[in-house]
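> I would like to see how this sequence folds:
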Amino acid sequence: MTQNIPVTAVVFDIGNVLIRWQPEELYDQWVGQARREDMFAAVDLHFMNELVDRGGDFRQVIYDTADKHPAYRDEIRWWHDRWLDLAGPAIDLSVATLRALKTRGVPVFALSNFGIGTFEVGEAAYDFLSEFDRRYISGHMGVTKPSARIYQMLEDDCGHAPGGLLFTDDRTENIDAAVQRGWQTHHFTSPRSWADTLIARDLIKESDL
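I've put the predicted structure just below:
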């Protein structure tokens, strides 16, 4: 991460940064590991979710997929019907960093692969999703990370030079795409490491958390 360029705005991914997103672990609890592995091998559920993240109708995409795979129909529908169980809980220390940055007047943006319908559900459950200065949500934008286009769209809209953006994301391909744009980055591996990075950059203080 480039240390000598001042950070003018901080950009958060949401899944696995602010909200835990580990659907395989939940399905292991619900149906057992063996059936979950069989289902995920038979059905590309992450591609199904990608269609939602690109702007597809939340319920229709999932229910249509379920209808195509009757052996797993009920379990696939849970991706819609039990979505808040899949998307959670909040990662409290990361939420604290978001709010600390806001308190200190640092602009905070969201850049997230998130569907239109799923974000509506998420926003109703997690109040901090409404606290960003700007939100760049893939379902509304019609494109997902790591496509260069979604980063360009943020740059064109946000009023900040790419070099002043500090972006955190849990997926290396999304980080790599931001690096290609000239953004500063932090590969999110734990909320503590992210908080320590922000403290080291003098963007927040430990006492803020």
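> can we go C-alpha only for contacts and neighbour counts from here?
Noted.
> which residues in this structure form helices?
Listed in chain order, the helices of the chain (DSSP state H) span 23-31, 33-42, 45-53, 58-68, 73-81, 83-86, 92-103, 116-125, 138-141, 148-158, 172-180, 191-200.
> how about this one, so we can line them up?
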Amino acid sequence: MKPDIQHIVFDIGKVLIHYDPNLPFQRVIPDAAERQWFFDNVCTHEWNLEQDRGRRWDEAEAVLIADYPDREHQIRAFRKYWPEMVSHAYEDSVAIMLALIEAGRDVTLLTNFASDTFREAQEIYPFLKIPRGVTVSGDIALIKPDLAIYETHAGSFGLDPAKSLFIDDSAANVDGARAAGWQSVQFVDAQTLKRDLAGYGIAA
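Now for the predicted structure:
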């Protein structure tokens, strides 16, 4: 029998809002092969993750410019054009979150996000201000799927892990939540999420 869920925790990127660095970089680096090389070798996922862990953008840029001085313009374009990377909200997922809040459910957010870009995202997408609260990885120098970030979120918002349901698009982050004693489901699309919630007796 599944536990009685008292707390629902949403990830943000690729669950509530779209994220794709290729969107502005199709203009910055038009050649697809060169653009892929750039993301594989210069502004990599691992490099960007350090901003989610709290590294300042000026420090992050300096590290890369030292190694790739001829790519300075392209490196700085990553932060400069970041708002274009979060091009739209997933309206059906947002509708589920807002319906849960309207129904009186306790909803919070737990996200890997740089501190400054998260605040920009809140201005672009005001619905990110509606849940009871948010843990932003860049604010606390912890990232998913580290166990400590789930423990920090639970402690900050008074969650009972066993009665908390976490929704994230990343299998690794879902596994991290489960290791922390939470219930967790991997986000695929809104219809799947509705079925997953229904499996816990939650109407959305």
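> JSON lines for the helices of the first structure, including mean neighbour count and distance to G15 of the first structure?
Shown next, in JSON lines, are the helices of the first structure (neighbours: other C-alpha atoms under 10 Å; distance: least, C-alpha to C-alpha, whole Å):
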{"stretch": "helix 23-31", "mean neighbour count": "14", "distance to G15 of the first structure": "11"}
{"stretch": "helix 33-42", "mean neighbour count": "14", "distance to G15 of the first structure": "20"}
{"stretch": "helix 45-53", "mean neighbour count": "19", "distance to G15 of the first structure": "12"}
{"stretch": "helix 58-68", "mean neighbour count": "17", "distance to G15 of the first structure": "17"}
{"stretch": "helix 73-81", "mean neighbour count": "19", "distance to G15 of the first structure": "15"}
{"stretch": "helix 83-86", "mean neighbour count": "16", "distance to G15 of the first structure": "11"}
{"stretch": "helix 92-103", "mean neighbour count": "19", "distance to G15 of the first structure": "11"}
{"stretch": "helix 116-125", "mean neighbour count": "16", "distance to G15 of the first structure": "11"}
{"stretch": "helix 138-141", "mean neighbour count": "21", "distance to G15 of the first structure": "13"}
{"stretch": "helix 148-158", "mean neighbour count": "16", "distance to G15 of the first structure": "17"}
{"stretch": "helix 172-180", "mean neighbour count": "17", "distance to G15 of the first structure": "12"}
{"stretch": "helix 191-200", "mean neighbour count": "16", "distance to G15 of the first structure": "12"}
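> would you list these in TSV and tack on distance to F109 of the first structure?
TSV is the format used below for the helices of the first structure (distance: least, C-alpha to C-alpha, whole Å):
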stretch	distance to F109 of the first structure
helix 23-31	25
helix 33-42	33
helix 45-53	18
helix 58-68	24
helix 73-81	26
helix 83-86	23
helix 92-103	9
helix 116-125	15
helix 138-141	13
helix 148-158	9
helix 172-180	14
helix 191-200	15
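> to V10 of the first structure, which of these lies closest?
Closest to V10 of the first structure of the helices of the first structure is helix 92-103 (C-alpha to C-alpha; 8.3 Å).
> from Y81 of the second structure, how far out is Q74 of the second structure?
In this view, Q74 of the second structure and Y81 of the second structure are 10 Å apart by C-alpha to C-alpha, to the nearest Å.
> er, G176 of the second structure I mean
31 Å.
> same check on D20 of the second structure?
D20 of the second structure is 11 Å from Y81 of the second structure, by C-alpha to C-alpha.
> before we move on, what about I8 of the second structure?
Distance from I8 of the second structure to Y81 of the second structure, by C-alpha to C-alpha: 32 Å.
> of these two, which one has the most company?
Neighbours were counted for I8 of the second structure and for Y81 using other C-alpha atoms under 10 Å; I8 has more, 22 against 15.
> correct me if wrong: the more buried one contacts L110.
No - if you go by C-alpha atoms under 8 Å, I8 of the second structure and L110 don't touch, sitting 10.3 Å apart.
> tell me the contacts of the nearest residue to L98 of the first structure once chain neighbours are set aside?
Spatial nearest neighbour of L98 of the first structure, chain neighbours left out: V108 (7.2 Å); criterion: C-alpha to C-alpha, 6 or more residues apart in numbering. By C-alpha atoms under 8 Å, 6 or more residues apart in numbering, V108 of the first structure lies in contact with 9-12, 98, 101-102, 132-134.
> hmm, 7 Å instead?
By C-alpha atoms under 7 Å, 6 or more residues apart in numbering, V108 of the first structure lies in contact with 9-11, 102, 132-133.
> same check on R53 of the second structure?
Neighbour list for R53 of the second structure: 137-138, 141-143 [criterion: C-alpha under 7 Å, 6+ apart].
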